[in-house]
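Asks: Have a look at this prediction, sequence included:
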Amino acid sequence: MLQQQPYDSPLPNLLKGSPPVRFLSSLYSLAMKIRNGRFTSGRAAVLSLKSPVISIGGIRAGGTGKTPCAMMVGEMLQETGNTVAILSRGYRRKNRSDFIAAPGEKINWHDCGDEPAMLHNVLSNCWLGISAHRLRVAQQIEQVAGNVVFILDDGFQHRQLKRDLDIVCVNESLFNDRMLPDGFLREQVSSLGRAHVICLIGKKENRELLLHLEDSIKSTYKQASTFIAYPQPCGWINAGTGEIAERPPCSDPVAVCGIARPERFFESLESLGVIPCKKIAFSDHYSFTKNDFVNIHKLYSKELVITEKDAIRINEFSSEISSKIWYLKVRLKFHSGDSTKRFKEKLQNILPKL
């Protein structure tokens, strides 16, 4: 198996790889094996919907491109005339009750989470169902919307709901990671044996590494179709006015983000020739306040640039503040036209039941 650089860990170096932490990781690994075994053996119930379900998930916590992949899938389905419904638990939302939003309905990210809100905002004809019990809100959507295609966001571990297509997003660290809490793996890499599609998402500059990884994945998980995709910057949008530009108005802005892998955002800026005068990283899903941006702007007297996901969390700010902020629009792009065609065929193959 292809080996990568030293593995990442959410823990400080003092604890990373220590015997107590490895013991905790082995306990967690055992718990996941038992849980998965219950579903595989049929001892745990798996429930079905009338409509097709596409799960998009991962085996690594945070930052593997699941949300951009869900956005790409939603756009492809809508291009062929399908009505899409996003199902999510709504991570870090403030409202704990079930939440359903119709296409075009104005929503607040506090009710559903920032990533589902972004998907609902980008996908024009999209329902949104948020609940710890995804089946319950999905059945309610089916009653009012009729024929839909459900996208189960971050759904690989949500095995209670039967899916017609299981898409798993992985990155360059796939074969060199550890189980939580020592590493970032939610479950063993061997769980990819359940996947129908594996999307290997990484930087275009790492093309050779990604191709080597693709070969390793194909030889190990023969049941799955494997694709390589790159995050592709698609322009800048003013968070206050909606103005679109090829470049931000300032070549040395303050770069601010609250995402799982801030270094990816900062690297993408520099690859576009945007050299931030200051880089500020908040925790993933951070709830920005107006003062965060007012103080940063006062301190540096520069325009601010953020990610599209961060932009969802500032949409209640006044236009006076948000008009000084630009966000980078990024979409996934397959490394070949043939890959795009094959991926679309995988989607179409599950749709005849409509």
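Replies: Thanks, I have the structure now. All values reported here derive from a predicted model rather than from experimental measurement.

Asks: drop to CA atoms for contacts and neighbour counts, all remaining ones
Replies: OK.

Asks: Enumerate every residue touching residue 98.
Replies: The neighbourhood of residue 98, defined by Cα atoms under 8 Å, 6 or more residues apart in numbering, consists of 129, 130, 131, 132, 137.

Asks: Specify which member of the residues you listed is nearest to residue 110.
Replies: residue 130 (11.5 Å; Cα to Cα).

Asks: ok, the closest one touching residue 95?
Replies: No - shown here, residue 130 and residue 95 do not form a contact pair, counting by Cα atoms under 8 Å, at 9.9 Å.

Asks: Mind checking which of the two has more residues around it?
Replies: residue 130 (27 against 15; other Cα atoms under 10 Å).

Asks: before we move on, back to that, any chance of the contacts of residue 98 in a markdown table with distance to residue 16 and secondary structure as columns?
Replies: Shown next, in a markdown table, are the contacts of residue 98 (distance: Cα to Cα, whole Å; DSSP: H, G, I helix; E, B strand; the rest coil):
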| residue | distance to residue 16 | secondary structure |
| --- | --- | --- |
| 129 | 38 | strand |
| 130 | 35 | strand |
| 131 | 34 | coil |
| 132 | 32 | coil |
| 137 | 40 | helix |
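
Asks: put this beside the first:
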Amino acid sequence: MIRAKRHDGRVCSDSRKIIGVWRISESICGREVFETHARARRGGVSLIGAASWTWSTLNSVARRFVQQWGTQASLGVPVVSVGNLQAGGAGKTPIAIEIARELKARGKTVWILSRGYRSALERSYGVLTESSHTHPLSDYGDEAPLLAAHSRATVIVGAKRIENFKRYWASGARCDLVILDDGLQQFGLKKDFDVVCVTDASPSDYFFRERRTQWSEREWVIETKGSAPFQTPTERTSQVKLVSQIPESLRAKKLWLISGIGRPEHLLQSLTDQNVQMSKTTFLPDHHAYDGEEIKAFIRDARRQEFTLAITEKDALKWKAFVNLADEGVEVIGYGCQWVSDRTLFFEALWKSCFVSPCI
């Protein structure tokens, strides 16, 4: 099922191992840099700028290495990658959901390969659908359940994406297309269409994996949060506004927003644009690992101060493991994609790349 495609006849047998080692080191080191950044900034030292430059440079080298001398595996079905240049907070999850929904509406069976960042299954394997799962739901992390619930696609979780795809395919299941969640830097896999989600974030203030000014004909840039501070290909660029969805009944309440997502200031701005005012906010790191005592403390404090707690769907997945949200009066904020530019143009390009001139 898996076929390795060689470029210009030259093959480096260790290329996948090299890229694999780099992926692990990037994950570990990048995570540590990101988590210590806030402390460093208080001391007047910015680690993010230096880390962004280092990782961007090394990823550019890795990308060019694979393109010229390495091998790329083919899954045998079209692959759409949805990724970002910065580490989190670019809106790739709602974009992946939007793509899966559209393709399913066109009659295609879609699988989503998700790393399951910081989940119990990140170094393992699990399958999740809208109505079934092979492991306890809490093992899938905070993104895979959202992908499954909103896209109604099958989500395969685990960092070894090619191996996990083969394993599920061997079970007899079949699909027409794979969406590679957070796949921009997955250099060892052949992709038919690369969706790159960008924001107005600066590499000096936010950890960047890559900084790009040139794009191939199979890449499409989607600006999700402001205009990107670098050159983008105007003929292959879309603008999508991520809109928060909040019940009308909450507008008159005294709200306390608690959020553990990337770039929560955009969530707050989206709510403000809809005339929803937050009386209090608590912003936690992206993928924050809540525990039961912490959540119960938030609930006690909210009751004492007469606040209504509001959290995102991503946070709600973790809270549900400890409390009944309805019983505790916790409100959940959803989201949706509002296309500012031509949605049809984007999907026509994707369809052509995957089903008219696929790279499989």
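Replies: In hand now; what should we look at? Keep in mind it's a predicted model, so treat the numbers as computed, not measured.

Asks: Could you get me the TM-score between them?
Replies: Once superposed, the chains reach a TM-score of 0.79 (TM-score structural alignment, normalised by the length of structure 1), with 314 aligned residues with a Cα RMSD of 2.9 Å.

Asks: ok so, going back, where do the contact lists of residue 130 and residue 95 of structure 1 overlap?
Replies: residue 112.

Asks: Quick check: buried residues in stretch 336-343 of structure 2?
Replies: By neighbour count on 16 or more other Cα atoms under 10 Å, the buried set for stretch 336-343 of structure 2 is residue 337.

Asks: I'd like to know which of the contacts of residue 98 of structure 1 is nearest to residue 195 of structure 1.
Replies: residue 132 (22.6 Å).

Asks: residue with max distance from the center of structure 2?
Replies: Residue farthest from the centre of structure 2, counting by Cα atoms, centre = their mean, is residue 304 at 35.8 Å.

Asks: and the aligned partner of that one in structure 1, what element?
Replies: Aligned counterpart of residue 304 of structure 2 in structure 1: residue 299 (TM-score structural alignment). Per DSSP states H and E: residue 299 of structure 1 is located in helix 290-300.

Asks: how far out from the middle of the chain is that helix?
Replies: 28 Å (Cα atoms, centre = their mean, to the nearest Å).

Asks: ok, now stretch 344-356 of structure 2?
Replies: 21 Å.

Asks: One more: stretch 110-118 of structure 1?
Replies: With Cα atoms, centre = their mean, you get 12 Å for stretch 110-118 of structure 1.

Asks: Report the aligned residue range of structure 2 for it.
Replies: Aligned by TM-score structural alignment, stretch 110-118 of structure 1 falls on residues 138-146 of structure 2.

Asks: Pull out the buried positions in the matching stretch.
Replies: Going by 16+ other Cα under 10 Å, stretch 138-146 of structure 2 has these buried residues: 139, 140, 141, 142, 143, 144, 145, 146.

Asks: Identify the residue nearest the last one in space, chain neighbours excluded?
Replies: This means residue 146 of structure 2. Nearest non-adjacent residue to residue 146 of structure 2, counting by Cα to Cα, 6 or more residues apart in numbering: residue 314, 7.1 Å away.

Asks: just the second one next, same as before
Replies: Counting by Cα to Cα, 6+ apart, the nearest residue to residue 140 of structure 2 once its immediate chain neighbours are dropped is residue 119, at 5.5 Å.

Asks: just the first one next, same as before
Replies: Spatially, and ignoring its direct neighbours in sequence, residue 139 of structure 2 is nearest to residue 120 (4.8 Å; Cα to Cα, 6+ apart).
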